[in-house]
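**Student:** All I have is the shape, not the residue letters:
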């Protein structure tokens, strides 16, 4: 049976790579994004297989309406990909509180909204697969991206716990931790910077901005290949809780695991001393 995929933020970038890979495998897709015109252009050749819907994931009512549209057309949802989001970068002290709230409203609470709308469908089906897009920055904090990393750490904790809560209903969950993929993520459309420039952070800010400029559209990851990998994972009987995507992300996570293990061991005796 063909699967029905519900993919947020799928007008371009990783989301489009995932949705196109699902279509190429013969599946049906509900493609959502803030930009309906871009959605129409992206999926014009797949009208019979695709429902497109404008979706601001910060709006719970819109999430519910998009799910209802999916059910009206296809009758079920088998795979949810929570991909929509953006990067709020810059040192923490340079980011105004309103920008922090927008970052969490989209990356965290928006993911909650869509998941909350889809889970009742999957529970009724007693089947489904939730794929939550995190980042290697959700496994290791990144200097100059504290707020983005904070949202991705939140998604990781949420996902680990949720996976246990929904397993009894036949619903699987996978956290995806990509490295740098060649998308528009580092363009102004997806990347936001703090506006409160403080002299003490000038060097850090300059170095971070130089990295963004050098990497923009030169990232090593291929969104289409990531999409094909996730289609494979969605077909597995026993999919991973975590999928690390890209050689750069693997290095970050391997190095972090070793560093954490070393630090735990260094302080083991003091840790054990805190009991009665």
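**Tutor:** All right, it came through fine. Remember, predicted model here, so these are calculated numbers, not experimental data.
**Student:** CA only for contacts and neighbour counts going forward, please
**Tutor:** Noted.
**Student:** hey, where'd the helices end up in the stretch 1-150 of the chain?
**Tutor:** Under the criterion DSSP state H, counting those that start in this stretch, the stretch 1-150 of the chain contains helices at 13-24, 36-42, 60-74, 97-104, 111-125, 146-166.
**Student:** okay, the ones you listed, which one's buried deepest?
**Tutor:** Ranked by mean neighbour count, the helices of the stretch 1-150 of the chain are led by helix 13-24 with a mean of 23 (mean count of other Cα atoms under 10 Å).
**Student:** Report how many residues lie close to the spatially closest residue to residue 239 that is not a sequence neighbour.
**Tutor:** Distance criterion Cα to Cα, 6 or more residues apart in numbering; nearest residue to residue 239, sequence neighbours excluded, is residue 233 at 5.7 Å. By the criterion of other Cα atoms under 10 Å, residue 233 has 17 neighbours.
**Student:** is it true that residue 233 lies in a helix?
**Tutor:** Yes: assessed by DSSP: H, G, I helix; E, B strand; the rest coil, residue 233 belongs to a helix.
**Student:** ok, it to residue 158 distance?
**Tutor:** Look at residue 233 and residue 158: by Cα to Cα, to the nearest Å, they are 20 Å apart.
**Student:** One more to weigh against that first structure:
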């Protein structure tokens, strides 16, 4: 169960509104609402949001497609809420699919080959590898990348969708939000307090906020379609408050994207040495499993009442393949996926769909916090090559002076990787494309593996499982004694004993 104090659930965390006067500034204290506690490193000037649920007083200038749409979607009446959302410029499936075009041009030279080369070679050269865009955007670390909102592949739909992201501050989430806003969708961005208060971690989100408040033509209307909510998923009360706020502002939730993640690196033995390392195991489950389950439980009544919706779980291929050196990460991922496998059957009658999206492990690890447990000498890569993930992640962290890690047998290290913006763009683009293509799809897959290497690795794992099953199938069938007796009796022409627990003989059969 959650290790948080239940009393914390009674407090509703303040919401951060991305509205007309959103401002990223210094140490100013917001005064819009004395009841809101916004003790942040940067300040959002709070105004009432302008969304489908709040459009009675002043309506922004609408395009021709927006006219004729009902602006008033009440929080208590969601039967026709999707029809009431202002219409967006909706692209059918496959239209403007720049990511797919790039992949088809390059053939099967895909994810890991490109990603590893980007991570190793693009450090310190964040502005020399991607010139597709029309403007500069500051990256999370030295340099900028030329980046434009690439038109993604969205499934056909007649009205904008309302997305809720359980963690909206990661590089992947920020790039997804840009595409959703450019497409005309609505976004509720949940911001974990411990991350939004981290100046380095919040840098890219500040940039997104500035884009939303800008007067640029290609960002027109963005500030009206995004709502930021300060929310810690480990608190069930805060999750419920976030869902209620999303429904109040935008009238409904169409897609719940569970994307909170962090990686604890350490072998089973390394995570058992001290109370502090043992707590890392609990914290990993709190982050990956319990926090996302809390959001799902909070959203289910709303989705069931709408009789429509989709829950997307962003995990990794760690849900199929264990990773030496990251056992708690694998265990928490499997727990969440197992939970959702069962959930999918339970909520299918309510027309709620569940999809698990599995990118390669480095996608999540290199865009979220990495926690390194103290290393034991007998798990050094020179002696035991199995848990090599520590060396791989450490090598990436060591490319930036701010995130260098030194081997330690006593200290727990916490790091957010700092990669150039151009590297991050390419690292996450396949996963972002998968999310836009699947989100809101009429018939989405139960599981979707992102990238050629990930699909190949999972196929190899399934092949191994199948081969082992065939090798030991006789041993499996040999223990099926009752079934064997039935087959023998059937060959002898005897009727089966329909109730063996009562001790009745199979020959005591009287025809009707």
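**Tutor:** Structure's in. What do you need? Nothing here was measured: the structure is a model prediction, and the numbers come from that model.
**Student:** related to what we said a few turns ago, for the helices of the stretch 1-150 of the first structure, give me CSV that also has distance to residue 240 of the first structure.
**Tutor:** Listed next are the helices of the stretch 1-150 of the first structure as CSV, based on distance: least, Cα to Cα, whole Å:
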stretch, distance to residue 240 of the first structure
helix 13-24, 17
helix 36-42, 30
helix 60-74, 26
helix 97-104, 26
helix 111-125, 19
helix 146-166, 11
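**Student:** Between these, which one is closest to residue 178 of the first structure.
**Tutor:** helix 13-24 (9.8 Å; Cα to Cα).
**Student:** on average, how far is that closest one from the matching bit in the second structure?
**Tutor:** Superposed on the second structure, helix 13-24 of the first structure shows a mean distance to its aligned partners of 2.3 Å (mean Cα distance after the TM-score superposition for the first structure).
**Student:** Look up the counterpart of that helix in the second structure, residue range please.
**Tutor:** Counting by TM-score structural alignment, helix 13-24 of the first structure lines up with residues 171-182 of the second structure.
**Student:** Let me know the secondary structure of residue 177 of the first structure.
**Tutor:** At residue 177 of the first structure the chain is in strand, as set by three-state DSSP.
**Student:** Enumerate every residue touching the aligned residue in the second structure for it.
**Tutor:** Here residue 177 of the first structure is matched to residue 358 in the second structure, going by TM-score structural alignment. Listed by Cα atoms under 8 Å, 6 or more residues apart in numbering, the contact partners of residue 358 of the second structure are 314-319, 447-450.
**Student:** how about those in a markdown table, adding distance to residue 308 of the second structure and neighbour count?
**Tutor:** Formatted as a markdown table, the contacts of residue 358 of the second structure follow (distance: Cα to Cα, whole Å; neighbours: other Cα atoms under 10 Å):
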| residue | distance to residue 308 of the second structure | neighbour count |
| --- | --- | --- |
| 314 | 20 | 21 |
| 315 | 23 | 27 |
| 316 | 26 | 25 |
| 317 | 28 | 24 |
| 318 | 29 | 22 |
| 319 | 26 | 23 |
| 447 | 19 | 15 |
| 448 | 21 | 19 |
| 449 | 24 | 21 |
| 450 | 25 | 21 |
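**Student:** so which of those residues comes closest to residue 242 of the second structure?
**Tutor:** Of these, the one sitting nearest to residue 242 of the second structure (Cα to Cα) turns out to be residue 314, at 19.4 Å.
**Student:** That closest one -> the first structure?
**Tutor:** Looks like residue 314 of the second structure aligns to residue 133 there (TM-score structural alignment).
**Student:** And that match, how far from residue 176 of the first structure?
**Tutor:** Distance from residue 133 of the first structure to residue 176 of the first structure, by Cα to Cα: 5 Å.
**Student:** about what we covered before: what do we get in the second structure for the residue nearest to residue 239 of the first structure?
**Tutor:** Using TM-score structural alignment, residue 233 of the first structure pairs with residue 438 in the second structure.
**Student:** My read is that its match contacts residue 444, right?
**Tutor:** Yes: Residue 438 of the second structure is within contact range of residue 444, at 6.0 Å (criterion: Cα atoms under 8 Å).
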